[in-house]
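[1] Give me a model of this one.
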Amino acid sequence: MDLGIPPALDQSLWTLLIAILANLTLCSSSRISRFFSRPMVLAGRMINMIERRYNHPSVNEGARRVDSISVAVFLLIFGFLCGLGLSLLLQQIPFGWIIDAMLIAAVLGLRPMLERMRLITRSLESSLEEGRATITLITGRDTANLDKNGLSAAAIESIAMGFSQGFIAPLLWYALGGLPALFAFKLIDTASIMIDERSDHARSFGFALRYSSAVFLAPAIFLSLPFLFLGSLITKGAGLARGLHMACARKRYAWPTFSLSVALFSGFLGTRLGGPVCIGSYQRTGDIFGEDMPSPSISTINQAHKLAARSA
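    This is a model prediction of the structure:
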């Protein structure tokens, strides 16, 4: 039956569907996952090399910001051209779209995110110290002064950010621009994460990458809204009205790009999130979402896990 779907879009939808299924079934620590994630491993090494080359504490801030802009432009162009070249190559290969789907699966963060949340839950159930060490390893936060409620909030906020950043955004940019757009997004997003905020010179060197990543992520965060709304309808205990109320509250998260995502999870789960976030020696300020709501617990992490999985 002809549904009136253009052939190119029809193939893209099938590619995305297979990519999601492959991510859920293969993209953990298997050999297949490691093989198809090789391009992003190489990209990470390139980003490290660029930072070592240009991000020196001795360089003045003005020159460092100019370097930041030039690095962001270079990564955008490099990612786009790599994706374009690979896309043209795969078009010449029989069933090349299957390889296309596996490459997308390798950069999706859905299964890794769900696995990390299960690991955090187990570590918190084991002991407070183990929970702190696990969350620090996964999120990069300084958790020395956090209790179980604070650690639970950090885990849920990580899910809220990861749903749009690691799952919706790659699918969106592939749907809009194929592998060129996907690779450009992943290079910029990976670089913005790798160039951390543990020193002043790292913050100034990474400013163009952070802003570029925010531009890529903004439409994905808005696109995640209907999926989270639908997911809340089939997740026990999730409150749709609370989520809508928190989405309209205009609170500012420590990473402002993700304010809407954190607000939705706070409202849907009926729990307090947000506040200041410490990364190394640098503390980011942020509003508290749901000040009159109860603090999160391990059971709230499980609920957030279900909400993300069902929305996905």
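
[2] Could you use CA atoms for every contact and neighbour count after this?
    Noted.

[3] Flag every buried residue along stretch 273-281.
    For stretch 273-281, burial by neighbour count (16 or more other CA atoms under 10 Å) applies to 273, 274, 275, 277, 278, 279.

[4] what does stretch 174-184 give?
    Neighbour-count burial for stretch 174-184 [16+ other CA under 10 Å]: 174, 175, 178, 179, 180, 181, 182, 183, 184.

[5] for comparison, sequence B:
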Amino acid sequence: MNTAAILALAMLLDAALGEPEWLWRRLPHPAVLMGRLIGWGDRRLNNGTAKRAKGVALLLALMLGAGLFGWVLSLFGPLVETLLAAILLAQRSLVDHVRAVADGLRQSLPAGRRAVAMIVSRDTAEMTEEAVARSAIESGAENLSDGIIAPALWFLVAGLPGLLVYKIVNTADSMIGYRTPRYADFGWAAARMDDLLNLIPARLTALLIALPGGVLHHWRDIRADAALHRSPNAGWPEAAMARATGVALAGPRAYDGQLQQFAWVHGAGARAIGPRAIDAAITRLWQAWLVMWAIALVLACL
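    Just a heads-up that it's a prediction; the model follows:
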């Protein structure tokens, strides 16, 4: 069984089964183990002088270890590779979390706020219904890239070692890749490597959203909107999702009690949105997943 066939099967398993809670109540999820390892490195090395050098050393050690571990696991054959790839993809989990926000809003605004607080880091206590919906859609688009398309692409390129290297870098970025006094130097390498590894996947994700969404002819506008984002990559799937669903995304939002002014993405799109806009975004998430799965299937047959 070739790598593309393994990926196609793994994507189906993830989409059908999602995260088996009964299993992760008994065993730590691989992402949790990665987080513990990175946290240990943070506690041991993020102090004193030469923090940037220590952060580079930690990242290189994590990447080397993940690659070697992936290579060893791949020796156990396609079944192990398929199961691990399915575990490390997150389409079903992503859709479930985004749908929970729509379901919450249909109950009440506080329920929607509680649901969206599970998937975004911005302040949610004072969010309007429109802000809750925008946050859910933005999170869905960005995590489609980070959680499904990027790991799938790196699995196609380098098998299980490539997938594990990507996941350890992405996890490190989410934990230490911040421009804060504590992590500006120590997390610099993790943030930059994550940007590099997501450079192509983010743009591919935008394409996968735009193509079935019927907005590929707006690619220049998508590219222009993507450039407004503070991240070199996250703006691409967000801009494509805004066009594909006909809504305006981004805009002002609060972090740690401070209102920050962000540019609107597809500012001409609808702003008075709610659960139905989230439903439309979920449809786009599944359409993009389907195109990626079809690509894997075609490659498997070649």
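
[6] which residue in structure 2 lines up with residue 220 of structure 1?
    Residue correspondence to structure 2 (TM-score structural alignment): residue 220 of structure 1 is matched to residue 201.

[7] any idea how far its match is from residue 9 of structure 2?
    20 Å (CA to CA, to the nearest Å).

[8] Neighbour count: the two, which is higher?
    residue 201 (24 against 18; other CA atoms under 10 Å).

[9] And the buried residues of stretch 273-281 of structure 1, which is closest to residue 257 of structure 1?
    residue 274 (13.2 Å; CA to CA).

[10] gap between residue 298 of structure 2 and residue 259 of structure 2?
    Separation of residue 298 of structure 2 from residue 259 of structure 2 (CA to CA): 47 Å.

[11] what does residue 172 of structure 2 give?
    27 Å.

[12] Next: residue 29 of structure 2.
    From residue 29 of structure 2 over to residue 259 of structure 2 (counting by CA to CA), the distance is 35 Å.

[13] between these two, who's got more neighbours?
    Shown here are residue 29 of structure 2 and residue 259; by other CA under 10 Å, residue 29 has more neighbours (15 against 12).

[14] what residues are up against the more buried one?
    With contact set as CA atoms under 8 Å, 6 or more residues apart in numbering, residue 29 of structure 2 has no partners.

[15] Also residue 69 of structure 2?
    Contact analysis of residue 69 of structure 2 by CA under 8 Å, 6+ apart lists residue 161.

[16] Quick one: the helices in the stretch 151-300 of structure 1, in order.
    Secondary structure of the stretch 151-300 of structure 1 by DSSP state H, counting those that start in this stretch: the helices cover 169-194, 200-205, 207-233, 240-247, 259-269, 298-311.

[17] Highest mean neighbour count out of the ones you listed?
    helix 259-269 (a mean of 27; mean count of other CA atoms under 10 Å).

[18] Where in structure 2 does it align, residue-wise?
    Helix 259-269 of structure 1 covers residues 235-245 of structure 2 once aligned (TM-score structural alignment).

[19] so how far does the matching stretch sit from its counterpart in structure 1?
    Superposed on structure 1, stretch 235-245 of structure 2 shows a mean distance of 1.1 Å to its aligned residues (mean CA distance after the TM-score superposition for structure 1).

[20] outside of that stretch, which residues touch it?
    Contacts to stretch 235-245 of structure 2, defined as CA under 8 Å, 6+ apart, come from residues 137-138, 141-142, 144-145, 202-203, 205-207, 209-210, 213-215, 218, 222-223, 225-229, 248-249, 265-266, 269, 277, 280-281, 284.

[21] For residue 126 of structure 2, which three-state class applies?
    The three-state label given to residue 126 of structure 2 by DSSP: H, G, I helix; E, B strand; the rest coil is coil.

[22] Look at it and say how many residues are nearby.
    The tally of other residues near residue 126 of structure 2 (other CA under 10 Å) stands at 12.

[23] What distance do you get for it to residue 98 of structure 2?
    In this view, residue 126 of structure 2 and residue 98 of structure 2 are 19 Å apart by CA to CA.
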